[in-house]
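**Q** heads up, no residue letters with this:
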């Protein structure tokens, strides 16, 4: 893996604000660029606008398994037996959301994963007062489009 980070960093001492503009990070051929700012205070305030190229995830997938068929069947039987003894679901602790104020825009040209080609992805992330939302989340898929929104709330 080859990675690089290029940016101009400005830190304002009085306001405790770090600005990275322009910001560019690369991992092999995967690129993300734009601007980012982080300000410390009672709430950690993050603002960003980031653009990514088409991300080919295939080079990072695990290689074909070397498990023999006999081992596969043994694992399958063990996994089937373990299903009945699963632990109850526990909600994750989302209290960290109450300490964040995030607004950001992310645009990716697309993602390649195995034989799946996903077109442009755009989303806006908002986190404030324990609530987080992706709204809208737009994904171009083949000859159509997926539009969604998601939110979580850590309200007690």
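**A** On my side now, so go ahead. Quantities reported herein were computed from a predicted structural model and do not represent experimental measurements. Residues are numbered from 1 along each chain as shown.
**Q** C-alpha from now on. contacts and neighbour counts both.
**A** OK.
**Q** looking at it, residue 55 is touching residue 30, isn't it?
**A** Yes. Counting by CA atoms under 8 Å, residue 55 touches residue 30, with 5.4 Å between them.
**Q** between the two, who's got more neighbours?
**A** Comparing residue 55 with residue 30 by other CA atoms under 10 Å, the one with more neighbours is residue 55, at 18 against 14.
**Q** And the more buried one, which helix or strand is it part of?
**A** For residue 55, the element it lies in under DSSP states H and E is strand 44-56.
**Q** Tell me which stretches of this protein form helices.
**A** Along the chain, counting by DSSP state H, helices occupy 69-82.
**Q** ok, residue 79 to residue 70 distance?
**A** Distance of residue 79 to residue 70, computed by CA to CA, to the nearest Å: 14 Å.
**Q** Kindly report the same for residue 19.
**A** Residue 19 is 56 Å from residue 70, by CA to CA.
**Q** So those two - more neighbours on which side?
**A** Counted by other CA under 10 Å, residue 19 and residue 70 do not tie: residue 19 has more neighbours, with 20 against 9.
**Q** here comes the other one, which I'd like you to weigh against the first:
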């Protein structure tokens, strides 16, 4: 999921960065994207990609807005290559009118548990790990990441 910024390091080269979002102008202004798709994942969860196309999927500071996250995570599993990774990052910031109730009720580590549960319910993901990258009470917003791998058994 993307907008005008991909939250990827600028100094790295990527052969493909496909953005997925709802705002065409923002996606067009994202200089890291090689292609993009406009789609509301709350009304249509099927991703417009083939099976096993991607090494990595990121959901940066937007998982809290998914009203049907488990089908979206199933789709992520489908489009990831074997041993591919999905990284979901988030902070304590949100638009309360857009975030799902479960997200508004929880914070911090509970958000990590919720995202881990999405991976578990989607099925197939392994090595689910969560980490707080930036602590609260620092000069920055707290930042969390939950990662999981598509490991075929």
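**A** Noted; the coordinates are in hand. Quick caveat: nothing in here was measured; it's all calculated off a predicted structure.
**Q** Report the TM-score for the pair.
**A** For these two chains in superposition, a TM-score of 0.26 is obtained (TM-score structural alignment, normalised by the length of structure 2); 75 aligned residues with a CA RMSD of 5.4 Å.
**Q** I would like the residues contacting the strand holding residue 55 of structure 1, please.
**A** Strand 44-56 of structure 1 is contacted from outside by 29-39, 99-113, using CA atoms under 8 Å, 6 or more residues apart in numbering.
**Q** Kindly write the PyMOL command that selects the buried subset of the residues you listed.
**A** In PyMOL, a selection of the buried entries from the contacts of strand 44-56 of structure 1 looks like this (16 or more other CA atoms under 10 Å):
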select buried, resi 31+32+33+34+35+36+37+38+39+99+100+101+102+103+104+105+106+107+108+110+111
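**Q** quick one: which of the contacts of strand 44-56 of structure 1 sit in strands?
**A** Residues of those located in strands (DSSP state E): 30-39, 100-113.
**Q** For residue 22 of structure 1, which residues are in contact?
**A** Neighbouring residues of residue 22 of structure 1 by CA under 8 Å, 6+ apart: 6, 7, 8, 33, 34, 35.
**Q** Look up how far residue 149 of structure 1 lies from residue 69 of structure 1.
**A** For residue 69 of structure 1, the distance to residue 149 of structure 1 - CA to CA - is 42 Å.
**Q** Show me which of those two is the more surrounded one.
**A** A direct count of neighbours by other CA under 10 Å for residue 69 of structure 1 and residue 149 places residue 149 higher, at 12 against 9.
**Q** Excluding chain neighbours, what is closest to the more buried one?
**A** residue 135 (4.8 Å; CA to CA, 6 or more residues apart in numbering).
**Q** swap in residue 115 of structure 2?
**A** Closest to residue 115 of structure 2 by CA to CA, 6+ apart is residue 146, at 6.9 Å.
**Q** Test my guess that residue 32 of structure 1 contacts residue 24.
**A** Yes. The pair residue 32 of structure 1 / residue 24 is scored as a contact, 5.7 Å apart, by CA under 8 Å.
**Q** what about residue 54 of structure 2, neighbour count?
**A** 21.
**Q** circling back to that earlier point, for the residue nearest to residue 115 of structure 2, give me its contacts.
**A** Counted by CA under 8 Å, 6+ apart, residue 146 of structure 2 has contacts 87, 88, 89, 112, 115, 116, 128, 129, 130, 131.
**Q** Check the residues you listed and tell me the two furthest apart.
**A** 89 and 128 (13.3 Å; CA to CA).
**Q** Residue 150 of structure 1 contacts residue 133, doesn't it?
**A** Yes. Judged on CA under 8 Å, residue 150 of structure 1 makes contact with residue 133 at a distance of 5.5 Å.
**Q** So between the two, which is more surrounded?
**A** Remark: of residue 150 of structure 1 and residue 133, residue 133 carries more neighbours, 18 against 11, as counted by other CA under 10 Å.
**Q** How about that one, nearest residue that isn't a chain neighbour?
**A** residue 151 (4.1 Å).
**Q** Report the contact partners of the one you found.
**A** Shown in contact with residue 151 of structure 1 (CA under 8 Å, 6+ apart): 131, 132, 133, 134.
**Q** Also residue 145 of structure 1?
**A** Taking CA under 8 Å, 6+ apart, we find residue 145 of structure 1 in contact with 138, 139.
**Q** now do 10 Å
**A** 119, 120, 121, 138, 139 (CA atoms under 10 Å, 6 or more residues apart in numbering).
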